[in-house]
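Peer 1: coords below, sequence missing:
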């Protein structure tokens, strides 16, 4: 798709009300899918890759939002330590693979070597070529051992990426996302494109294919990613166990210690409404509930 066409289509974004309704439906299915994964002891590995500011983090957040964190986790590794640099390249990633009954979402993965390391010159040509030779074998071994490997590439146009970078500039909650490497991706756009094409040519294997998600519309990208993930996991809906909430027994002779003996967090929330109305509140008075 050309830049012009992608930018034009990005104007037709999914309406917020439709997005929220469909997202809720899909997230309910994700919970049902996780229950199956846990019940049968499946191992699910989902790799999220793509351009900087392509929306990977937002998609991961929506996938994880209602999952049980005891059986699902996000892996987002920092730069390797000195010790890790002396290991086999894949070693620190393989240590984080899912165990039985677990879902692991990798926010970037071993594909750093074929992307940022390749473009920025952080790895040697020999290391890069070794990566291309070994990665299909590594992933086939994972699949052969029973791990379900799902790989997503989030694709964003250069115009939309530029706009997202600009929106982060004055946002104190997202300013940290503007790293020097992120900004360098602007001037190295075509280098990253070639690196991605070369990577796909070797690692888009039948056992673990790449799935591309157009992400100029973040809402559509999230819905499409979750919908596809659900279709890629061969789960069955399990009937939930019957749960009976017991009646609360009558109070006996318990007496709560005086409140003055406890330390309470200041109740700044109680003051929010009074700032507009001008009313004074009873400062930092604890609620009656324990």
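Peer 2: Good, I have the coordinates. Treat the numbers as computed from the prediction; the structure is a model and nothing was measured.
Peer 1: drop to CA atoms for contacts and neighbour counts, all remaining ones
Peer 2: Noted.
Peer 1: Can you report how many residues neighbour residue 169?
Peer 2: Per other CA atoms under 10 Å, the neighbour tally for residue 169 reads 14.
Peer 1: Second structure for comparison follows:
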């Protein structure tokens, strides 16, 4: 089976569609504030997959009082001796809040696993308990969504190279960048194990082919909005492209829909 090509979009059409979807996001926020909902969105993916840009477009016109973006740094010495999920718990949403995690507790299944930053025992403990943790959140009323932004090795190399020359992206450069491509296969193995062991009916993974940033952003936002209830929803705006955003399935690891 040939992998479907990613669609293209003009700058004019992108701006038009994004504006319309941002209006829908404002409608959503007004609704969930009134209903005391708690929404948590996790964005994972390769380095340079487009998580920052996607989050920026989602929160652009939302109320900062009820919207939070969480991007935790390197764990402290104290964090390393605490219960693994402990550093994430204070950032979870309360009623009326919309929280986006730019990377999350899945660091342990991704970068920590690929780079050897955790032990086998720590990794196994995470894998054995993460779904219990997530299911507890869902039972408490949190609406939890997990997205994985996927790009090819070539696309990652190009984007990391651009970071080196773009003065506005210097803050994105980290020592991990230099290792990302070297450890591509290690990241792939870690990702595949993460999908196999943590994709489930209650907190499933949704994959976004992010080779085209603009198309990826629009389709992720459409998918998120389509899965949440709010008043005056314009369903016509929320049709996603199944070649861009789709629920994880093991077959996609072999047919090219998820980069090897």
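Peer 2: Ah, there it is. All values reported here derive from a predicted model rather than from experimental measurement.
Peer 1: Could you tell me the TM-score of the two chains?
Peer 2: Scored against TM-score structural alignment, normalised by the length of the second structure, the superposed chains reach a TM-score of 0.87; 233 aligned residues with a CA RMSD of 1.5 Å.
Peer 1: Quick check: which element contains the alignment partner in the first structure of residue 191 of the second structure?
Peer 2: By TM-score structural alignment, residue 191 of the second structure lines up with residue 196 in the first structure. Here residue 196 of the first structure, judged by DSSP states H and E, is contained in helix 189-203.
Peer 1: Work out the gap between that helix and the centre of the chain.
Peer 2: 22 Å (CA atoms, centre = their mean, to the nearest Å).
Peer 1: Which positions within that helix qualify as buried?
Peer 2: By 16 or more other CA atoms under 10 Å, the buried positions in helix 189-203 of the first structure come out as 191, 192, 195, 196, 199, 200, 203.
Peer 1: got a markdown table for the residues you listed, with distance to residue 162 of the first structure too?
Peer 2: Formatted as a markdown table, these follow (distance: CA to CA, whole Å):
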| residue | distance to residue 162 of the first structure |
| --- | --- |
| 191 | 16 |
| 192 | 15 |
| 195 | 20 |
| 196 | 19 |
| 199 | 24 |
| 200 | 24 |
| 203 | 28 |
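Peer 1: Now do the SS call for the counterpart of residue 154 of the first structure in the second structure.
Peer 2: In the second structure, the residue matched to residue 154 of the first structure (TM-score structural alignment) is residue 149. The three-state assignment at residue 149 of the second structure reads strand, by DSSP: H, G, I helix; E, B strand; the rest coil.
Peer 1: Run a quick neighbour tally on residue 149 of the second structure.
Peer 2: Counted with other CA under 10 Å, the neighbours of residue 149 of the second structure add up to 26.
Peer 1: Do I have it right that it meets residue 212?
Peer 2: No - the pair residue 149 of the second structure / residue 212 is not scored as a contact, 10.9 Å apart, by CA atoms under 8 Å.
Peer 1: Can you check which helix is longest in the second structure?
Peer 2: helix 11-35 (DSSP state H).
Peer 1: which residue packs closest to residue 106 of the second structure, ignoring adjacent ones?
Peer 2: Of all residues not flanking residue 106 of the second structure in the chain, residue 44 sits nearest, at 7.6 Å (CA to CA, 6 or more residues apart in numbering).
Peer 1: so where does the aligned residue in the first structure for that neighbour fall, helix or strand?
Peer 2: Using TM-score structural alignment, the partner of residue 44 of the second structure in the first structure is residue 49. If you go by DSSP H and E, residue 49 of the first structure is part of strand 43-50.
Peer 1: With that, I have no additional questions.
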